[in-house]
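> A predicted structure for the sequence below; I have some questions about it.
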Amino acid sequence: MEDDDLLAIAFLLTIKKKKKRRYWVHPLNTRRIYESSFYLKRTKLRAHPDKFFDFYRMSINSFDELHNGIRDKLIKQNTSMRLSLDTEEKLTVTLRFLATGKNFEELHFEYLMGSRTVSAVVKETCTAIWEVFQPLEMKPPSSKERWLEIAENYYRRTNFPNCVGSVDGKHIRLISPLHSGSAFYNYKHFYSVVLLAVVDSDYRFIAVDVGAYGRDSDSNIFNNWNFGKKLIQNRLNMPEAKPLPNTNDTPLPFVFLGDEAFPLNNNFMKPYPRSNLNTQRRIFNYRLSRSRRVVECAFGILSNKWRIFHTSMTIPPEFAVLVTKTACVLHNFVRRRDGYRFEDTLTHYFEDIPYRSPQHRSTNRGRNIRDNFAEYFMTPAGEISYQYNERINNLQE
């Protein structure tokens, strides 16, 4: 038999083995406008605002504002072959993906559209939300007045003066990405990308960085982040140093708060090392830890409202980055309009980034500023009564 004949037979066998597409549109999906969850519930939910909030994780007014903001980016033309998806339907599918953590196959059965269509809808809608609302809801302050407002609110809420934000990082769990090697495999032995966030006193994200490899440390990510670089280079337009409340002492700069993993410098405070703590340093660590709870609280609200973070994401890393950034923008959007429910702050499902000995050095100026804060917290002008609680002090030994 000639080679050409063998090739022809092999080609025919390959064609025969190929699975034929049985339907252009699956019969189940043709019933979408009659039987899908969106069309069955849209009117009924609007008649019950509390149930609407539980379902969409936001009020009716907030949903409508969000929809109106992105509608033009989601509109598609009908064709002779099929009707385009309703823009409100696209937003609903996306919010339910974020709110429940259901995979695309599960949403396919709920909304009667193909799994690939669900994936495309979520990606398209998340992109629209990020492009439209990130500049409105999560733009870092550009004026000194705005930084001062954050600092005043921070002091009122936490009793930590001259503080303009708390910083922390969390792992976003992934199912093992294809062809990623060990890049996304972290020190806690699962795959992840890192969410690094700066949070204000109202539990809103000032800025986020998402997408660093799970094996990277907080400090390395922060130093390579555009926001971190601007802080180090003094390009955030922060207010000039001023004396701490109720004193006429030497002015101290405005600072961000972080844990042991971050650098200590003029505008960034972290705890004293835990070995050989005296009372003054122990109280400083307590006051800093107490003030940093706002960032933990923000992560708690985020993960309990958008339960996609309760499980490992079954999507590629770059898609997970988009989903995470979108959830952070929605967090700010809803927080500003609808507030939050207390139960949303009780727990969160993120993994902390394990502390590893940093490769950077603390500056002498940073050490002096930290000492000045620590001394202030021991004076009548800066102390709070319960900082001397024996239980609090024993916890840090």
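Nice, I can see it.

> contacts, neighbours, all on C-alpha from now
OK.

> strands of the stretch 151-300 of the chain, start to end?
Remark: strands assigned in the stretch 151-300 of the chain by DSSP state E, counting those that start in this stretch are 163-174, 191-199, 205-213, 255-257, 268-269.

> the structure to be compared is supplied as follows:
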Amino acid sequence: MNEKQRVLFSIACVYLRQKHKRRSVWVHKTIQARSRHGEYHRLVQELRLDEVRFQQYFRLDRTQFDELLRRVGPLIAKDDTRIRRAISPGERLAICLGFLATGDSYRTISFSYRVGHSTVAGIVADVAKAIWDSLVEDYMPVPTTEDWRDIASEFYHRWNFPNCLGSIDGKYVVIQAPSNSGSLFYNYKGTFSIVLLAVVDAKYCFRIIDVGSYGKTSDGGTLANSPFGNGLRNGTLCLPEDTLLPGADHLGPQPHVFIADEAFPLRRDLMRTKSDIRRVQRTVRMAEKTIGSVTAVW
């Protein structure tokens, strides 16, 4: 056996030894005590007796929490095994909402709820997807042509802005830079982020959102690369036909438009403005205010 073969043999022996090394502890004793001392089984149950503190903790009241659990429970329930009992849907939802409300690290939550670090990561991803899947059709369905007409009517009657279909804005959501991502997520503010793009109606309700664009992408680029932007270009959003503006019949039928600030491109169906007219500025800021009200809570 030559020197090269001896080195390869030694590496193989080390690999096999590590591969077959048994865990010193199958379940850590702190995790074994979850049902007695975990945050869900102690603090959360106590908070149920105090409506105010419960809402401060979860950003939802007890009725809302229970209704959300009823909807997502079947989607996030896991089966018990012969080795251990599964984490209940209620505890899974509590872990996810706790993360969304506080932004605590997975490790911090794993200690307080007495579950594994990787378990917390999996729970947050699974429950967040279940929340979206179970609620999106009821609370943010894809607008139909009639829906767009209703939105335009609301903008006119509430804000004196005819033919407006929504206010658009973007929000940088700060993240830890993924490995080997370079400057993809680095934005002009000097942080790493993904971008949330939102369309808001006259009642400050989200109608369309897109999440996940690279932080380095401008608002205009985010719009162009989003399904919403593709729909604008391709004419597949079921927007209403052109209509006359109130008191301006001489102008002929005018297009329905979305409104945004100067960071977005100017299009026939997208009004970009720096106008000092109060009604215009107020409408432009609606998406920004709506996003701000959400980020103040979550």
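On my side now, so go ahead. What you are looking at is a predicted structure, and each value in this text was computed from that prediction instead of being measured.

> hang on, the earlier thing: can you tell me which of the strands of the stretch 151-300 of structure 1 comes nearest to Leu148 of structure 1?
Ranking these by proximity to Leu148 of structure 1 (Cα to Cα) places strand 163-174 first, at 7.7 Å.

> which helices and strands sit right next to the closest one?
Applying 3 or more Cα pairs under 8 Å, 6 or more residues apart in numbering; DSSP states H and E, we find strand 163-174 of structure 1 packed against helix 144-158, strand 191-199, strand 255-257, helix 293-305, strand 351-352.

> gap between that strand and the chain center?
Distance, stretch centre to chain centre, for strand 163-174 of structure 1: 8 Å (Cα atoms, centre = their mean, to the nearest Å).

> which residue in structure 2 aligns with Gly300 of structure 1?
Under the alignment (TM-score structural alignment), Gly300 of structure 1 pairs with Gly292 in structure 2.

> what sits against that match?
If you count contacts by Cα atoms under 8 Å, 6 or more residues apart in numbering, Gly292 of structure 2 has none.

> over to Val195 of structure 2?
Gly170, Lys171, Tyr172, Val173, Val211, Gly212, Ser213, Tyr214, Gly215, Thr222.

> among those residues, who's most crowded?
Ranked by neighbour count (other Cα atoms under 10 Å), the contacts of Val195 of structure 2 have Gly215 at the top, with 26 neighbours.

> counterpart of that one over in structure 1?
Under the alignment by TM-score structural alignment, Gly215 of structure 2 pairs with Gly214 in structure 1.

> try Arg92 of structure 2
Taking TM-score structural alignment, the alignment pairs Arg92 of structure 2 with Lys90 from structure 1.

> kindly report the same for Thr108 of structure 2.
Here Thr108 of structure 2 is matched to Glu106 in structure 1, going by TM-score structural alignment.

> now do the residue of structure 2 sitting at the aligned position of Trp24 of structure 1 against Gly116 of structure 2, distance only.
In structure 2, the residue matched to Trp24 of structure 1 (TM-score structural alignment) is Trp26. According to Cα to Cα, to the nearest Å, Trp26 of structure 2 stands 12 Å off from Gly116 of structure 2.

> dump the residue contacts of His117 of structure 2.
By Cα under 8 Å, 6+ apart, the contact set of His117 of structure 2 is Tyr106, Arg107, Ile109, Ser110.

> can you check Arg71 of structure 1 too?
Thr87, Glu88.

> please, which helix or strand holds the counterpart of it in structure 2?
Under the alignment (TM-score structural alignment), Arg71 of structure 1 pairs with Gly73 of structure 2. Element membership for Gly73 of structure 2, per DSSP states H and E: helix 62-76.

> how far apart are that helix and its match in structure 1?
By mean Cα distance after the TM-score superposition for structure 1, the fitted helix 62-76 of structure 2 averages 1.4 Å away from its aligned residues in structure 1.

> measure the closest residue to Ser119 of structure 1 other than its chain neighbours to Ile206 of structure 1 for me?
Spatial nearest neighbour of Ser119 of structure 1, excluding adjacent residues (Cα to Cα, 6 or more residues apart in numbering): Phe104 at 6.3 Å. Separation of Phe104 of structure 1 from Ile206 of structure 1 (Cα to Cα): 31 Å.

> ok, Ile232 of structure 1 next?
Distance from Ile232 of structure 1 to Ile206 of structure 1, by Cα to Cα: 17 Å.

> residues in structure 1 aligned with the lengthiest helix in structure 2?
As assigned by DSSP state H, the longest helix anywhere in structure 2 is helix 117-139. Using TM-score structural alignment, helix 117-139 of structure 2 corresponds to residues 115-137 of structure 1.

> now the matching stretch on structure 2. Mean distance?
Mean deviation of stretch 115-137 of structure 1 relative to structure 2 after superposition (mean Cα distance after the TM-score superposition for structure 1): 1.3 Å.

> quick one: buried residues of that stretch?
115, 118-119, 121-130, 133-134, 137 (16 or more other Cα atoms under 10 Å).

> for stretch 61-68 of structure 2, same thing?
Residues of stretch 61-68 of structure 2 classed as buried: Asp61, Arg62, Phe65, Leu68 (neighbour count, 16+ other Cα under 10 Å).

> Trp26 and Gly116 of structure 2: which has the busier surroundings?
The residue with more neighbours, out of Trp26 of structure 2 and Gly116, is Gly116; 18 against 7, by other Cα under 10 Å.

> excluding sequence neighbours, find me the nearest residue to that one.
Nearest residue to Gly116 of structure 2 in three dimensions, chain neighbours excluded: Ser110, at 5.6 Å (Cα to Cα, 6+ apart).

> likewise for Val164 of structure 1?
Ala151 (4.8 Å).

> touching, that neighbour and Asn159? I think so.
No - proximity of Ala151 of structure 1 to Asn159 does not meet the contact threshold set by Cα atoms under 8 Å, at 10.3 Å.
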